[in-house]
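In: here's a sequence, model it:
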Amino acid sequence: MVNLSQITFLIIGCIASLAILIIINLEKIKFKRDIQINTTKKEYYAKPVISKFEIKMFERLKKACPEHHVLAQVAFSALMTSNYMATRNKFNRKVTDFVILNHHLDVVCIIELDDPSHAGKGNEDAKRDAMLQEAGYTVLRYTNIPTVRQLQKDIY
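Out: You can find the predicted model right below:
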């Protein structure tokens, strides 16, 4: 004979099984929807490597230093490292505007160009410069695009 506790256990088991089937079907529906969304919407978009203001500076740097290589948008992590993860986390998402390399591909200097978006970020910029300087680099920071002559004077 079946007692009340067995019937209760059977009912709870059925309800749990039904709930699991519902959850599985909802996940399948969600997965199919995500696939449809991902096939119609792009996740990645191209964007310009440097701004129009930086393009002008790049061209000026090429004229000022024709025997050097000018790199744009170089990650700090390509220029420095640390034995400490906490220290690496301070710079791992930062990028310099320009790096000037000599013909041996040694870094001559790092150039930061402060466009109007840098207003009020002097403290943050000083910390960035200090990191690079501690790593042994010369940092030149400009708020306007300097003349070819000024760049030559500063870089050489």
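In: from now on I want contacts and neighbour counts done on CA atoms only, so please keep to that.
Out: Will do.
In: against F58, how distant is the residue nearest in space to the middle of the chain?
Out: In the chain, the centroid-proximal residue (Cα atoms, centre = their mean) is R93; its distance is 4.7 Å. To F58, R93 is 22 Å away according to Cα to Cα, to the nearest Å.
In: I have a second one here; can you model it like the first so I can compare?
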Amino acid sequence: MTLVGSVFLTVSIVSGLILIWLMIKPKKRIGFENCKKIYTDIKAKKILTVKERPMYYDLVKACPSNLIVLCQVSFNSMITTRNIARRNEFNRAACDYCLCDKDFNPVLVLELDDRSHLYHKERDIKRDTLLNSAGIPVIRFTERPSISELKKAIRNAI
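Out: Got it, this is the predicted structure:
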């Protein structure tokens, strides 16, 4: 056998062995334990603030039985547009509470505005306008309403 033939045979055998090894070696799976090692800086947090939690429970009590109470719903889940520039206006926004019908169509959005909203009035007006344009009314509260106030506000809005 010539030198070229020997080199070709050796390269072919080595390549074949590497290919077989790649096919039979155990696949590394990325599961929870691996993610935990990779993203050690990520922590879970509460979905609602201390002030938002009691209102959620009050809303559940005040809500008509034909509606569902959701919290921290992204605008992308409620409204859409083909206009990319318009979508960028709401793609990271979320509402405090959304009342949906049994088919999960948004019926009403409720916001509990804390002090931070004093500095974001224009942003809030823009968000309300976006939701209203899609036929979703918005009710804003500056303090936690009573259950009877919630019932009345919901009844008047829908």
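In: TM between them?
Out: Here the TM-score for the pair of chains, by TM-score structural alignment, normalised by the length of the first structure, is 0.70; 119 aligned residues with a Cα RMSD of 1.8 Å.
In: for the residue nearest to the centre of the first structure, which residues are in contact?
Out: 75-77 (Cα atoms under 8 Å, 6 or more residues apart in numbering).
In: emit the ChimeraX select command for whichever of those residues are buried.
Out: A single ChimeraX command selects the buried members of the contacts of R93 of the first structure (16 or more other Cα atoms under 10 Å):
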select :76
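In: so where do the helices sit in the second structure?
Out: Remark: helices assigned in the second structure by DSSP state H are 3-24, 32-38, 52-62, 75-78, 84-87, 121-133, 147-157.
In: take the ones you listed and lay them out in JSON lines including distance to E111 of the second structure.
Out: Output for those, formatted as JSON lines (distance: least, Cα to Cα, whole Å):
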{"stretch": "helix 3-24", "distance to E111 of the second structure": "55"}
{"stretch": "helix 32-38", "distance to E111 of the second structure": "34"}
{"stretch": "helix 52-62", "distance to E111 of the second structure": "9"}
{"stretch": "helix 75-78", "distance to E111 of the second structure": "13"}
{"stretch": "helix 84-87", "distance to E111 of the second structure": "21"}
{"stretch": "helix 121-133", "distance to E111 of the second structure": "10"}
{"stretch": "helix 147-157", "distance to E111 of the second structure": "12"}
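In: the nearest residue to F141 of the second structure once chain neighbours are set aside and E143 of the second structure: what is the separation?
Out: Spatially, and ignoring its direct neighbours in sequence, F141 of the second structure is nearest to L112 (4.9 Å; Cα to Cα, 6 or more residues apart in numbering). The gap separating L112 of the second structure from E143 of the second structure is 7 Å, by Cα to Cα.
In: hey, what's in contact with both of the two?
Out: Counting by Cα under 8 Å, 6+ apart, nothing touches both L112 of the second structure and E143.
In: of the two, who's got more company?
Out: L112 (18 against 12; other Cα atoms under 10 Å).
In: show me what contacts the more buried one?
Out: Contacts of L112 of the second structure (Cα under 8 Å, 6+ apart): 52, 96, 140-144.
In: neighbour-wise, which of these leads?
Out: D96 leads these on contacts (other Cα under 10 Å) with 21 neighbours.
In: surely that residue meets C71?
Out: Yes - with contact defined as Cα atoms under 8 Å, D96 of the second structure reaches C71; the gap is 5.4 Å.
In: any idea how many residues pack against the closest residue in space to T81 of the second structure that isn't next to it in sequence?
Out: What sits nearest to T81 of the second structure in space, not counting adjacent residues and going by Cα to Cα, 6+ apart, is R87, at 6.2 Å. Around R87 of the second structure there are 16 other residues, counting by other Cα under 10 Å.
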